[in-house]
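# 3D model of this:
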Amino acid sequence: MKFRFRQLLVALLLLPAVVSAQAVKYPYQNTKLTFKTRVADLVKRMTLEEKVSQMLNSSPAIPRLGIPAYDWWNEVLHGVARTPYKVTVYPQAIAMAATFDRSSLFTMADYSALEGRAVHNKAVQQGRANERYMGLTYWTPNINIFRDPRWGRGQETYGEDPYLTAIMGNSFVRGLQGDDPKYLKAAACAKHYAVHSGPEPLRHVFNTDVSNYDLWDTYLPAFKKLVTESNVEGVMCAYNAFRTQPCCGSDVLMVDILRNQWGFKGYVTSDCWGIDDFFKNHKTHTNAETASADAVLHGTDVECGTDAYLSLVAAVKNGRLSEKDIDASVTRLFMTRFKLGMFDPVSMVKYAQTPASVLESAEHKAHALKMARQSITMLKNQGNTLPLKKTIKKIAVIGPNADNGIAILGNYNGTPTDRVTVLQGIKAKLPNAEIIYEKAINFTNDTLLDYRDVSGQYSIDGHPGFKAEYFNNVELKGTPVVKTEAEVNHFWQEGEAIGNGIKATNFSARYSTNYKAGNEGFITFEIDGDDGWRFLVDGKEVLNIWTRNRWGAQQYKLVTEPGKSYKLELEYWQGDGKANIRMSAGTYKKTDFAALTERIKDADAIVYVGGISPQLEGEEMKVPYPGFDGGDRTSIMLPKVQTELMKAFKGTGKPVVFVMMTGSAVAIPWEAENVPAIVNAWYAGQSAGTAVADVLFGDYNPAGRLPVTFYKGDSDLPDFNDYTMTNRTYRYFTGTPLYGFGYGLSYTTFKYDAVTAPSIVKKGNKMVVTVTVTNTGKMAGEEVAQLYLTYNNNAQKTPIKALKGFNRISLKAGERKMVTFTVSPSDLSLPDANGKITPLKGKFTVSVGGSQPDEKNVTTGNIVKKTVTMM
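This next block holds a predicted model:
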C-alpha cells in the first residue's frame, strides 16, 4: 500500500496544476480537442494584463485559470546547461561540428532532450518547475556563421560554412524535438537571427548592413533550413540592428522573410535585455512602451531579461497596437506549451514519463566520449611522432590546459559528476609510467601564483576556517544562514541547494576570517568569481568587481608583519546563471624555462597542453589579458609565452606534442613549422582527457575536420566590424591558410576513385554523385569524404568553392566503400545580386576527397573531380 501511495503521489506531482484539478471546467482542458481549439479557448479567457504577463520569459501563474508559472529560458548547447542536477556534458558545439557526423549530433540532441525531460520532471516533483533552466524551451542551437575567428562566441556555433551549419543544425533540431506526431520532446530555438557574430562589446549598439547576396548566400541559409524543413519551434532575434532597425523589430528579417516568405508559425523570443536596447542603446525608440509595441508588431512574442513588455498594457490602451496583436503572440506561446504536453496528463505524454535514471546514463556518457574522440583534429604528425607508445617510461605533461577541468566544459555547459582532464587521461593510460606534471605558465604570461596551504592561518571566533553567511537576496540583507567552512571554493549551478532553504539563485554571501601572517613579509590573495564581489582587508575595500561579467582571477598583494592578524572579508552576489567564487593564497613566481627543461630533459616525450580557454573567450566577458577584449580576441596568434615555452622544449631534442584546446581558430605559424605533432582537442566535454589520451597513444584513429579556417596570422583578417564576406572564410579567402576548412589528418591513408556524376544537370533537378573510397593504410580508421563545388561562371557572383556534401565513414585496413552524395536543387543554386535564389548557370566542377580540392597540406586522400554543366 505504501508503494502504491508513493506511485500515486509522484504521478500527481508530475501533473501540471491545470491538469491535477481535471474536472474539465474549461474547453481548453479537454484533451480530446485540438491544440488549436484549446489554445484559442484559453487565450480568450485571459484579461489583457494576464496575456501580457505571459509574454515575459518568467511568466507568472494565473491561478483562476489553472495556468502554472513558467520560465522560458533554458539552454542545451552541448548537453543540458546550468541545471542544478548532474548531467552529461558533450563536446562544445564547434567540436561537434568538427566531427562532421550528423548522426552523432542527432543522437547527442536526442539524449540531451531525454536528460532535459528528466530534469524538468524532477523540478515538477520538487515544486521548482517554474524556475529558470527547468523548462523545456531550449534556446539552442546557435547557427550564426562564424565569419571571424576573433568572435568569442564562435565556439557555440557549427563553424564558418552555411551548408555544414544547416546540416548540423537540422540534425540537432530533429534530435531534440523528437518524432512524436503530437508532442515535442523539447522545443529548439534557432539563434541569433540574424547577421550576428560580434564584436561582443558592440553587440548592443552595432548596426550591420550587408548586400542581399551576402545575406542570402551566407547569413540566412541555415535559418531557412531550420524554419522551413526542420520545423524548429522557436527563433531568437539578435541584439544588433540590421539596416538601422533592431533585429527584433526588423521589417526585412522578422516580417518579410521569417513570417511571410518562410511562413514561420512558432514563437520568437528576444535575446535577453534586447528590447531595452531599442531605446537605451540603439536609440531607435523613445521608451519601453514604443519599443515593446514595435517588437510585438514585428512578431517578437517573448521578452527576455527585463519587464519592458509590461508596458504593452499601456501600449494597447494608447492605440500603439491592438489586443489582437497581443493575442497572436500569446497564442503562439501557449501553442508551444501545449505541444510540450504541459497541459495534458503524464499518461498521454510519453516524454513526460522520462525517468531520472537517464541522467548521466552509461549510454549517454559513452556517447560523450565517442563525440570527443570524433572531434579531435590532428593538424600535423611529422615522422609519425604519433601515436606514442604505451610502453613509454617517462612523460612530461605540461601547460595551462593540462589539468584544466574548466576549459574542457566550454561555455553554456552543465556540470557532470566526473570530468577527465588530459593529465588524468594520460595517467589512466600509463599506470606504470612516471608522469611529470607542471602548469609552467598561464595562458598569456610566465608568472604563476605559487599556491600555498595557509588553511592553518585562517581562524574566526576561535575556530579554524571561514565564517560563511548566505543571504536569500543579492543585497547581503536580512538574517543569513551561517556556516563554518574550511575554504572559499564554490561552484554552483543556478538553483542548486546551498543549505537551509538557500538556493544558488539571486543570493549573496559573506566570507569572514582572520589571517595570521607568517614571516614571509607578503602574501598574494587570488580571487576568481562570476557576477560580483568585493574583497576587504581590515574593513578597507581593496578589490571591487561588481559586474555580472567575468573578469577572470584578480590578485591583491598584502604586505604583512610577522605574527600580525588581518581581518579578511569577501562579499559575493550572484545574478544570472551559474555561480562560482574562489579565494586562494600564495606568492608569485616567474617560471624558469631553462630549469624546467632541465627537469624534464630525460622524459621520453613532452606533451604540451595549451591554446586558450572559455575562461578567456566567450559571451560579453571582461578579461584583463593581452590579446582578449570583451570575450573576443584582439589577436588570433597563440599567446607568445606559449610559443616561447615550446621553443625551449624543442631544445631538449625530445618528441614534442602540442595538444591545443580552443573554441576558435588559433594562428600557430611557428608551431606548424617546428613542432612535430599538433592535435587540436577543442573543448571536448567531460571525457576530453580520455579521448585525447586515446588518440595520442593510438587507441583511436583521429578523423576530426576543421569547421573553420586556421589562418596564418592577424594580417589575413579584414576589419572585425566589416560584415561583408569579402576575403572571409574558405569560401571567399584569396590567401593561403595555415590549415584549411575541412582539413584533418589520420594514422592511415585513403584513396578516392571511380567517381560518377552526370555530365549535364537540368535546372530544378538534383545531382547524384558516387565515389569509391579505399583505406590504403595498415590501420582501421574513419574518413570524412567531402564534396565541393567550384564555380566556372564569371558572369555571376559565386563563392570560390563551397561544401555541398559530406559523409563520415569507417573503413578497415584495405576495405573499400562506395559513398553517395545527393546534391539538392537548392544546393545547385545561388542568390543573385538582389538575393533571389536562381539555379547555377553553365559549367561547374565537382570535387570529392578528404579535404578541399586545393588543400596544400598533406591530406588523408587524393581528390577526384568531374565537370558538370547546368542546362
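# C-alpha from now on. contacts and neighbour counts both.
OK.
# gap between the closest residue to Thr354 other than its chain neighbours and Gln177?
Spatial nearest neighbour of Thr354, excluding adjacent residues (Cα to Cα, 6 or more residues apart in numbering): Ala118 at 5.6 Å. According to Cα to Cα, to the nearest Å, Ala118 and Gln177 sit 15 Å apart.
# ok, back up a step: and the residue nearest to Thr354, what element?
Ala118 belongs to helix 102-125 when assigned by DSSP states H and E.
# over to Leu13?
helix 2-14.
# from the contact counts, what lies against that helix?
Packing partners of helix 2-14 (3 or more Cα pairs under 8 Å, 6 or more residues apart in numbering; DSSP states H and E): helix 102-125.
# report the buried residues of the helix it packs on.
For helix 102-125, the neighbour count (16 or more other Cα atoms under 10 Å) marks 102, 104-125 as buried.
# what's near enough to touch Val656?
Val656 sits next to 605-608, 649-650, 675-677 when contact means Cα atoms under 8 Å, 6 or more residues apart in numbering.
# also Asp418?
For Asp418, the contacting residues are Gln686, by Cα under 8 Å, 6+ apart.
# with Val679 instead?
Applying Cα under 8 Å, 6+ apart, the residues near Val679 are 376-380, 657-660.
# which one of those residues is nearest Met818?
Using Cα to Cα, Thr377 is the member of these that lies nearest Met818, at 24.1 Å.
# could you also give me the structure for this next sequence, so I can compare it with the first?
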Amino acid sequence: MKRRYTILSLCISTLSVNISYAQIARQQAAYQNPKLSIDARVKDLLQRMTLEEKIAQMRHIHSEHFDKSQRVDFAKLNSNNTHLSYGCVENLSLSSVGYAKAIYHLQRFMRDSTRLGIPVIPEIEGLHGVVQDGATIYPQSIALASTFNPQLVTGMTDQIGSLVNRMGVKQVLSPVLDLARELRWGRVEETYGEDPFLVGEMATAYVKGLRKHNIICTPKHFVGHGSPLGGINLGSVEGGTRQLFNLYLPPFAKVIKEANPLSIMNCYSSYDGEPVAGSFYLLTDVLRKKLGFKGYVYSDWGSISMLYYFHKTASGPEDAARQAVMAGIDLEAGGNDYKLLEDMVKNGTIQQRYIDSAVSHILYAKFAAGLFEAPLPDTAQVEPYTHTRQSVQLAKQLADESAVLLKNNGVLPLQLVKIKSLAVIGPNADRVQFGDYTWSRNNKDGVTPLKGIKDLAGDQIKVNYAQGCDLVSQDKSGFKAAADAAQASDATVVFVGSQSASLSRDYKDASSGEGFDLSDLKLPGVQEELVEALKATGKPLIVVLVTGKPFAISWIKTNADAIITQFYAGEQEGNAIADILFGKVNPSGKLPVSFPQDVGHLPVYYNHLPSDRGFYKQPGSIDKPGRDYVFSTPDALWSFGYGLSYTSFTYSDFQVSKENYATKDTIQVKLKVANTGSMAGKEVVQLYVNDKVSSIETPVEQLKAFSKVSLQPNEAKQVVLKIPVTDLAIYSRDGHPMVEDGEFELRIGIGADSIRWKKTVVVEKLSVKKSTPVLNKATDNKSRRKKTSL
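Next up, the predicted model:
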C-alpha cells in the first residue's frame, strides 16, 4: 500500500451533543444489544440503513473531510443533515496522544451526531511497530522471519496492541503474506521470506498478538503479489490454479483459520491475467467460499481505479466500481470510485444486493471488534504505552535473534582483551536502517552500529571510523581514509547494504522498499569495491550486510573472514550488532530467503520443482565450461534455513512415531539436540518433507515444522516435531486438497541444503468415496497411486 502521511492537527474542541428521540430509539434497537449474535445485529442494523448510509460505510473519512488548515471539518461531515457515518478513518499521522484525542472526538461525533450511531474504524500501519511519532520501531518483517521464533512475534504485536487499543485504533493494516520469490522486488523486506509454511507461521503469530486486544488485522496482499514479472512492483503474476492453491494461498488459509483477522487487503497485481481487484473468482469463490473468510475486504490504495487507468480492464470509474463491488471488495481505500455507487444502484447499473453484502461484511467486523460497546479511546493511558521499557527490551531481543551469521573463519566473536583498535567502516555504519513502513529515518530514534560499538567498547578499544563511500554513488574519494583506518586497526568491520524509503518519503539513496525495485542484485554504488580495498589492507575483515533483501555477494563470500546479515533490525540495531560482534549474544538467525550467486540465477528459492535446477548436472566454471550453467552452478549462494552459531550442536536419537500413516494421523519425529560447544546458543531444528512420487511435480522438499531450542554448554534437550498427514496434501486444478498414498521422505536439517537425517514413511491407501486414481505409477511400479480427498 502506497500512502502519503502528513501531520494533521485536528480541532478537538468540545462537541455539543443534543440528545434526540432518534438517539433514544436507537439505544433500544436490536443492533445495540451485545447479547445478540453478531449476525443478528448486522441484519437488524442493515435493514435500518438508507442506501446513502450504506455506501458511506464502504468509504473512508480521508483528506476530503479536512479543511485547508488540516483540521477536522465536523460541519462538512454533518453537511446537509445527512448525518453520515463512514467505514474507516486514516491518514492521521500525529503523536499517539494527538491521534487518540482526535479519534475520541471523531468517534463521539459518529456515535452522537449521526442517525444510527455507527462508529468508524480508525486504522493505522503497523508492520513492525506503530507508525506514530515516538513509538517503538521493531525489526522489519524479513528480520522477524529470520528469528524463526513466532512467539516473539506474538509478543511484539501484543505490545503494539496495548498501544493502539488505547489510541482508539481498531485496525492495523498488516501483516504482509506475500512470498519473496522475486528478489529484485523492492518489497522483499516486508515479507516473511520465500517459504509458505514459514510465512504462515509468522503471520499467524503476528495476528494472534493483536487479536488479544480485539484489533482487526488486515493480512495482505491477496494474492500472489510477491512474484511480479520482472521484479517490478505491481507487475503481473503468472500462475495457474495449482500454483495458486499449493503455493500462494496456504499462508492466507492458515491465518484465516487459526487467527480470524477480520479483514483482508487485495493486491494491485493481476493473477493469470485477471486483476485481483476485479476478480470474483479470487475474492469470492476462493477467499470466501474456499477459505471461509467472514470479514471484510479492504482495497489496497487506489487499486480499484487501477482497473481502468493501469490494467485497462475497465472503461472508467463507474465500470471499475461495478467490477470491484461485484468481485468482492467491500471498502474502497485511496479512491473515489465508490461514491458513484448510489447513482449506479438507482439507475440499475448494479443491484443493491451487492451493496448490502459489502456493508454486512464491514458491519460484521465492527461488531466483532467491539466498536459499538467501547468506541472511545482512553486518552489518559496512551503516552505511557508509546515507548516502554518492555517494548524496547523486546525490540532488542528480536534484533539479537534475527542476525544471521553466514561465515566465520574464527575471527568472531571479537575479544575485548585482545582487540585494542577496531576500524568501523561503511555507508551503513553510522546510520540506523529501520526499513519501510516506519515513522522515522532519523538516527536519533535508534542506535547506529557505530554508537553501539563505541558504547560497548568504552575505553578498552579505540574505534577508528570512516564512511568510505555513499550507498549508491560512484564516488570513491573516501576509500583512502577507510583504508588508513583499517591499517591503523587490529580488525575491520564494514557495514554495507541498502536503504529504504520510509512510506515513499526520503527517496535519497533508496534501493529497497515499496516502488524501489532493482534490475541487478550487486551491492549498489561502489560498496563492493570498498570491501575489496579493505581486504587489500590484510587486516581481518568482517562484513555486516545491513539490508532488506539478499544481494549477490559471491566475491565477499570468498574473501571476507566473517559475514553477518543483519536484516533491518529496528531501533536497537546498533546495540544488537555490537553484542553479536563481541560475543555477548550468540547469533541464532536463519535465512528466511535464499541468496543468489548473481541476478541471472534467479529464481533461487529452495523449494523448487525437480526439473528446475537443470538436467545435465554438469555445471561449469570460468575455467571449465559445462552445462546447467555453462560458467556456474544453479545453486544458491546460501540457501533457505542457513545460519551459523558461535557454538556447535549435535543431533542424535532420531525416532519416528511409526512408519505407516492414515490421513487422520499425525507424524511425530523426536530427536535429541545437544550443545557441544563452550557458549550458550539457540538452534533452529528444521523438518522438511519430500514427496518421493506424486501425480504432479511437487517441490524437492518443503518445510513442514521447525522448533527453536535454547541450550547451555553441554546441555541436551529432546525436540518433538509434528506434521498432520493432511499437511502433505496437494491441490487439484479445482482447488481441492488431496493426500496421495505412497512414500514420503522426512528430512531433519540445519538448513534446506544441510540435511542431517532422513527417514521414509508411508501414507497408506484408504478406501474412500472420493478416492481417485492418478496417472503416475506408485513406488512399487505395480499399482497406481491413489489420492485421499480431504
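# next, the TM-score between them, please.
Scored by TM-score structural alignment, normalised by the length of structure 2, the superposition of the two chains gives a TM-score of 0.80; 680 aligned residues with a Cα RMSD of 3.3 Å.
# returning to that earlier point: among the contacts of Val656 of structure 1, which are located in helices?
Judged by DSSP state H, the contacts of Val656 of structure 1 include 649-650 as members of helices.
# just tell me what Ala674 of structure 2 corresponds to in structure 1.
In structure 1, Ala674 of structure 2 lines up with Thr774, judged by TM-score structural alignment.
# let me know the helix or strand that that match is in.
Applying DSSP H and E, one finds Thr774 of structure 1 within strand 767-775.
# residue boundaries of the strands in the stretch 51-200 of structure 1?
Applying DSSP state E, counting those that start in this stretch to the stretch 51-200 of structure 1 gives strands spanning 58-59, 70-71, 189-193.
# now do the stretch 701-850 of structure 1
Using DSSP E, counting those that start in this stretch, strands in the stretch 701-850 of structure 1 cover 750-756, 760-761, 767-775, 781-791, 802-811, 816-823, 829-831, 837-839, 842-849.
# now the most centrally placed residue in structure 1. Nearest residue, chain neighbours left out?
In structure 1, the C-alpha nearest the mean C-alpha coordinate belongs to Glu156, at 3.4 Å (Cα atoms, centre = their mean). Distances taken as Cα to Cα, 6+ apart place Ala93 nearest to Glu156 of structure 1, at 5.1 Å, with adjacent residues excluded.
# pretty sure that neighbour is touching Leu77, no?
Yes - between Ala93 of structure 1 and Leu77 a contact is recorded at 6.8 Å, counting by Cα atoms under 8 Å.
# overlap in contacts, these two.
Glu156.
# whereabouts in structure 1 does stretch 421-431 of structure 2 align?
The aligned range for stretch 421-431 of structure 2 is 394-404, by TM-score structural alignment.
# which residue of structure 1 is paired with Ile748 of structure 2 in the alignment?
So, by TM-score structural alignment, Ile748 of structure 2 is matched to Val848.
# who's in contact with that match?
Per Cα under 8 Å, 6+ apart, neighbours of Val848 of structure 1: 752, 771, 785-788, 863-865.
# picking that back up, out of the strands of the stretch 701-850 of structure 1, flag the one nearest Ile441 of structure 1.
Among these, strand 781-791 comes nearest to Ile441 of structure 1, with 35.4 Å by Cα to Cα.
# about what we covered before: what distance do you get for the aligned residue in structure 2 for the residue nearest to Thr354 of structure 1 to Asp470 of structure 2?
Alignment note: Ala118 of structure 1 maps to Arg166 in structure 2; criterion TM-score structural alignment. Distance check for Arg166 of structure 2 against Asp470 of structure 2: by Cα to Cα, it reads 41 Å.
# coming back round to it: okay, the contacts of Val656 of structure 1 in a markdown table with distance to Gly425 of structure 1 and neighbour count next?
Output for those, formatted as a markdown table (distance: Cα to Cα, whole Å; neighbours: other Cα atoms under 10 Å):
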| residue | distance to Gly425 of structure 1 | neighbour count |
| --- | --- | --- |
| Ala605 | 16 | 23 |
| Ile606 | 15 | 25 |
| Val607 | 12 | 24 |
| Tyr608 | 14 | 26 |
| Phe649 | 22 | 24 |
| Lys650 | 24 | 17 |
| Val675 | 22 | 19 |
| Pro676 | 21 | 19 |
| Ala677 | 18 | 24 |
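# now distance to Ser459 of structure 1 too, for the contacts of Val656 of structure 1, in JSON lines please.
Putting the contacts of Val656 of structure 1 into JSON lines (distance: Cα to Cα, whole Å) gives the following:
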{"residue": "Ala605", "distance to Ser459 of structure 1": "45"}
{"residue": "Ile606", "distance to Ser459 of structure 1": "42"}
{"residue": "Val607", "distance to Ser459 of structure 1": "41"}
{"residue": "Tyr608", "distance to Ser459 of structure 1": "39"}
{"residue": "Phe649", "distance to Ser459 of structure 1": "44"}
{"residue": "Lys650", "distance to Ser459 of structure 1": "47"}
{"residue": "Val675", "distance to Ser459 of structure 1": "49"}
{"residue": "Pro676", "distance to Ser459 of structure 1": "51"}
{"residue": "Ala677", "distance to Ser459 of structure 1": "50"}
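# out of the contacts of Val656 of structure 1, which sit inside strands?
Applying DSSP state E to those, the entries found in strands are 605-608, 677.
# check whether the match of Ala118 of structure 1 really touches Pro384, as I assumed.
No - between Arg166 of structure 2 and Pro384 there is no contact, the gap being 10.2 Å when judged by Cα under 8 Å.
# the alignment partner in structure 2 of Arg633 of structure 1 sits in which helix or strand?
Under the alignment by TM-score structural alignment, Arg633 of structure 1 pairs with Leu518 in structure 2. Using DSSP H and E, Leu518 of structure 2 sits within no helix or strand.
# distance of the closest residue to Pro524 of structure 2 other than its chain neighbours from Gln499 of structure 2?
Excluding the flanking residues, the one nearest Pro524 of structure 2 by Cα to Cα, 6+ apart is Val472, at 5.1 Å. Distance, Val472 of structure 2 to Gln499 of structure 2, using Cα to Cα: 9 Å.
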